[in-house]
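Engineer: Here you go, sequence then predicted model.
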Amino acid sequence: MNIKRILLGVVFVGLISGGIFAYMLYTSFFTPNTSFNAEEAFVYIPTDASFEDLEECLVPFVDDFKSFESAADKKGYLKNIKAGRYKIAKGMNNNELVNSLRSGNLPVKVSFNNQETIQDLAGRVASQIEADSVSLLAAFDDSKFLNAEGFNEANKLSPYIPNSYEFFWNSSAQGFRDRMLKEYKRFWTDARIEKAKELGLTPHEVIALAAIVHKETAKIDERPRVAGLYLNRLKSGMLLQADPTVIYAIKKESGNFDQIIKRVLYKDLELDSPYNTYKKSGVPPGPITMPDISAIDAVLNSEKHKYYYMVANVENFGYHMFAENLSQHNRNKEQYIRWINAQKIKR
């Protein structure tokens, strides 16, 4: 009789203990454990994150980190913390949180536009992915990479075509660079390469010329006409005489790319720089900015005309007045000179 009572007591205690354990396990895994009011939040876990790093990332978003830790440990996640950008939804339990952090790495949209320097590009990209500007700049400037892919110091901006791209947030600097090289090669289709050849230009020269077109006009519908003008000059052996190249030369010479120059002076035209197209013939050795795709395609699909000169149209701001000869150009130029003097723009 006593043995039966003991066995029944053991069974009873076991059931109670099992129930408590099951309840604790259920609570650990399946009780909602988020602490934010929005419908969703994003957690960014750095590469090679330690447990302490993970805790720092998650504490602002979970109600009870200790219960999360317990569940994550039981599921083996703490031995394999994964870097990336993860979405967690309001009301998620620990089981759902761990599953999301284990396999839900989401990409980010990385966008960059017309940066003038490789340093600007590195800073812009670093604000959108994990890699910092120092590591990105080192990857962009890597001489082995540049030499192997046919780039140099002057045209190292060329592989980066302004657009929006999907990347994982934890992409490395080298990973970003190499992906952009693939995008560059994909951009230069056989059709585009053939059009460049018909113009007597290499892809590097097309981008350098497109950068001038981009700087000359923000009006996409005018870019093919401006491109045609510069191609006419190249074909006839004329100097490009593009003011944006002089402005770039001034900035590069001074090392100050933040300065704003609204007026090019006659003395500026004497600056001895490979980018000064008032003194140097042909296309500059590299782009003076990162041209939009619209500017690149404007060069490849330029308007056929007989214009060799242009000046800003002050009656239709953003656009230009075009001329086939110098006398006509000088007449067009008078309206611009009167306007700029009236504005008292000295520089």
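Structural biologist: Looks like it came in fine.
Engineer: From now on I want contacts and neighbour counts done on CA atoms only, so please keep to that.
Structural biologist: Will do.
Engineer: mind listing the helices in the protein by residue range?
Structural biologist: Counting by DSSP state H, residue ranges of the helices within the chain are 2-30, 51-58, 65-74, 94-103, 118-126, 133-141, 143-149, 173-187, 190-198, 203-216, 223-236, 243-254, 293-300, 326-342.
Engineer: what's the closest of those to residue 318?
Structural biologist: helix 203-216 (9.2 Å; CA to CA).
Engineer: For the closest residue to residue 32 other than its chain neighbours, give me its contacts.
Structural biologist: Excluding the flanking residues, the one nearest residue 32 by CA to CA, 6 or more residues apart in numbering is residue 93, at 4.1 Å. Counting by CA atoms under 8 Å, 6 or more residues apart in numbering, residue 93 touches 29-34.
Engineer: Can you get me a residue count around residue 148?
Structural biologist: Applying other CA atoms under 10 Å, we find 9 residues neighbouring residue 148.
Engineer: what's the spacing between it and residue 291?
Structural biologist: Distance, residue 148 to residue 291, by CA to CA, to the nearest Å: 23 Å.
Engineer: about what we covered before: any chance of the helices of the chain in JSON lines, plus distance to residue 41?
Structural biologist: Output for the helices of the chain, formatted as JSON lines (distance: least, CA to CA, whole Å):
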{"stretch": "helix 2-30", "distance to residue 41": "19"}
{"stretch": "helix 51-58", "distance to residue 41": "11"}
{"stretch": "helix 65-74", "distance to residue 41": "16"}
{"stretch": "helix 94-103", "distance to residue 41": "12"}
{"stretch": "helix 118-126", "distance to residue 41": "21"}
{"stretch": "helix 133-141", "distance to residue 41": "26"}
{"stretch": "helix 143-149", "distance to residue 41": "38"}
{"stretch": "helix 173-187", "distance to residue 41": "25"}
{"stretch": "helix 190-198", "distance to residue 41": "43"}
{"stretch": "helix 203-216", "distance to residue 41": "39"}
{"stretch": "helix 223-236", "distance to residue 41": "43"}
{"stretch": "helix 243-254", "distance to residue 41": "43"}
{"stretch": "helix 293-300", "distance to residue 41": "34"}
{"stretch": "helix 326-342", "distance to residue 41": "52"}
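Engineer: And here is the other one:
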Amino acid sequence: MHKSQCAQEIIIGLTVFLVTFMNVYLSRYQRLTSEISVQAERAILYLPESGQISDLITDLYEQGIHFDKNELLWAANLLNWKSYRAGRYEINGSYSYNRFLSKLGRGEQDPFLVRVQAGQNHDSFTLRTSLQFRFSQEELDAAMKDSSMLRQHNIEEHHLLGRMLPNSYEMYWTATPQQFLARMLREFDTAVTRPYGERAAELGISIDEAVILASIIEWEVRHVDEKRKVSGLYWNRLNRRMRLQADPTVAHAIGERRRLLFADYRVDHPYNTYRIFGLPPGPINNPRLTSITAALYPEQHNYIYMVASGDGSGYHVFTTNYADHRRESRRWTNWLREQRRIRDLEAQQEQTTGTNSR
């Protein structure tokens, strides 16, 4: 009787153990495969370096990703997803532990839109671009000056910036500077070199020369509908072997974007088109496609002078002779003086009002 009772107790104990084990196993398995184990709403993880999941817990919490720490570590060990790869990851919605951990473990990054702005000089371009990627401004700057890269793409350093066509591009955050530049050059060839190469040849210029002229138009012109007219003016001056006398090239030469002084026009610089004939050696910024097409398809007219319109519209007044140009220039100068007088008067009134209120 005693032996029978002991055997019965052993069986009951084993049964309880097995049932408990199965319940725990099934519960863990259910949580392991549950699609609500990890949850987040539009969280973005930037992981500069690869590492261990166990070292990532705090960062995950700080990004608003919800999960059970012990379960996540248990799942990482069980599924052998103990490490993660560097990258940019978008976590949005609900995930099972396996889907979440494998995403990080395999390095299944989410691409993002890189925004390349128009009209940037070299320093502005490298800074604004690097802020969107893992690489630094210094690394991008070095890549743009790398002789082997330039030879590979058959381009001179001073022409490279002009080929950084403004647009939005889908890329990966961990792309290297070399990968980024190679992609940008492919995009330029697709959008400009192939479709417009023949047109440039018809005009007797290279694509790079078209981009140089486009970069001046980009800086000079605020309104798209005026670009071809300005292009026509520059072409008229080039065809008559006149100096371009484009103010943007002077601003580029002195390294400042401000109202120019008489002394600025006399600066000895290879980009100062008040001193040199023809186009400057390279582009002064990265122009939009609309500026490039304007350079290649100039409006036909006889204008050789222009000055900003004295109405604050951002347009220009075009003339065919110097006497008319002088007259329009005086109107522009008078408008500037009037604007300055109005600003000074408003500042004085504000100061008087502030004094009286005390």
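Structural biologist: That came through, no problem. Bear in mind that the values here come from a model prediction, so they are computed numbers and not experimental data.
Engineer: sorry, back to before: single out the most deeply packed of the helices of the first structure.
Structural biologist: Highest mean neighbour count of the helices of the first structure: helix 203-216, a mean of 25 (counted as mean count of other CA atoms under 10 Å).
Engineer: what's the spacing between the residue nearest to residue 32 of the first structure and residue 101 of the first structure?
Structural biologist: Taking CA to CA, one finds residue 93 of the first structure at 12 Å from residue 101 of the first structure.
Engineer: one step back: mind putting the contacts of residue 93 of the first structure in CSV, distance to residue 208 of the first structure included?
Structural biologist: Shown next, in CSV, are the contacts of residue 93 of the first structure (distance: CA to CA, whole Å):
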residue, distance to residue 208 of the first structure
29, 58
30, 59
31, 59
32, 57
33, 55
34, 52
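Engineer: which one of those is nearest residue 252 of the first structure?
Structural biologist: residue 34 (51.7 Å).
Engineer: Contacts only, for the closest one.
Structural biologist: 61-63, 90-93.
Engineer: The nearest residue to it once chain neighbours are set aside and residue 345 of the first structure, how far apart?
Structural biologist: Using CA to CA, 6+ apart and skipping the chain neighbours, the partner closest in space to residue 34 of the first structure is residue 62 (4.2 Å). Separation of residue 62 of the first structure from residue 345 of the first structure (CA to CA): 58 Å.
Engineer: Please pull up the equivalent of residue 155 of the second structure in the first structure.
Structural biologist: Under the alignment (TM-score structural alignment), residue 155 of the second structure pairs with residue 151 of the first structure.
Engineer: My error: substitute residue 276 of the second structure in the last question.
Structural biologist: Checking TM-score structural alignment: residue 276 of the second structure goes with residue 280.
Engineer: wait, doesn't its match sit right on residue 274?
Structural biologist: Yes. Counting by CA atoms under 8 Å, residue 280 of the first structure does reach residue 274; the two are 6.2 Å apart.
Engineer: The residue most central in space within the first structure and residue 4 of the first structure, how far apart?
Structural biologist: Residue closest to the average C-alpha location in the first structure (CA atoms, centre = their mean): residue 112, at 3.2 Å. For residue 112 of the first structure, the distance to residue 4 of the first structure equals 78 Å [CA to CA].
Engineer: For residue 242 of the first structure, which residues are in contact?
Structural biologist: With CA under 8 Å, 6+ apart, residue 242 of the first structure has these contacts: 212, 277-278.
Engineer: Tell me the one among those residues nearest to residue 206 of the first structure.
Structural biologist: The closest of the contacts of residue 242 of the first structure, once distances to residue 206 of the first structure are taken by CA to CA, is residue 212, at 10.1 Å.
Engineer: Show me what that closest one aligns to in the second structure.
Structural biologist: Aligned partner of residue 212 of the first structure by TM-score structural alignment: residue 216.
Engineer: Same question for residue 320 of the first structure.
Structural biologist: Using TM-score structural alignment, residue 320 of the first structure pairs with residue 316 in the second structure.
Engineer: Verify the contact between that match and residue 307 for me.
Structural biologist: Yes. The criterion here is CA under 8 Å, and residue 316 of the second structure meets it with residue 307 at 5.4 Å.
Engineer: Settle it for me: which of those two has more neighbours?
Structural biologist: More crowded of residue 316 of the second structure and residue 307, by other CA under 10 Å: residue 316, with 23 against 17.
Engineer: Now do the contacts for that one.
Structural biologist: Per CA under 8 Å, 6+ apart, neighbours of residue 316 of the second structure: 306-309.
Engineer: now do residue 167 of the first structure
Structural biologist: 107-110, 129, 176.
Engineer: Can you tell me which of the helices of the first structure is nearest to residue 267 of the first structure?
Structural biologist: helix 243-254 (10.7 Å).
Engineer: what's the offset of that closest one from the middle of its chain?
Structural biologist: Put simply, helix 243-254 of the first structure sits 24 Å off its chain's centre (CA atoms, centre = their mean, to the nearest Å).
Engineer: now stretch 32-44 of the first structure
Structural biologist: 28 Å.
Engineer: Which residue in the second structure aligns with residue 58 of the first structure?
Structural biologist: By TM-score structural alignment, residue 58 of the first structure lines up with residue 60.
Engineer: So that match versus residue 322 of the second structure, what's the distance?
Structural biologist: Distance from residue 60 of the second structure to residue 322 of the second structure, by CA to CA: 67 Å.
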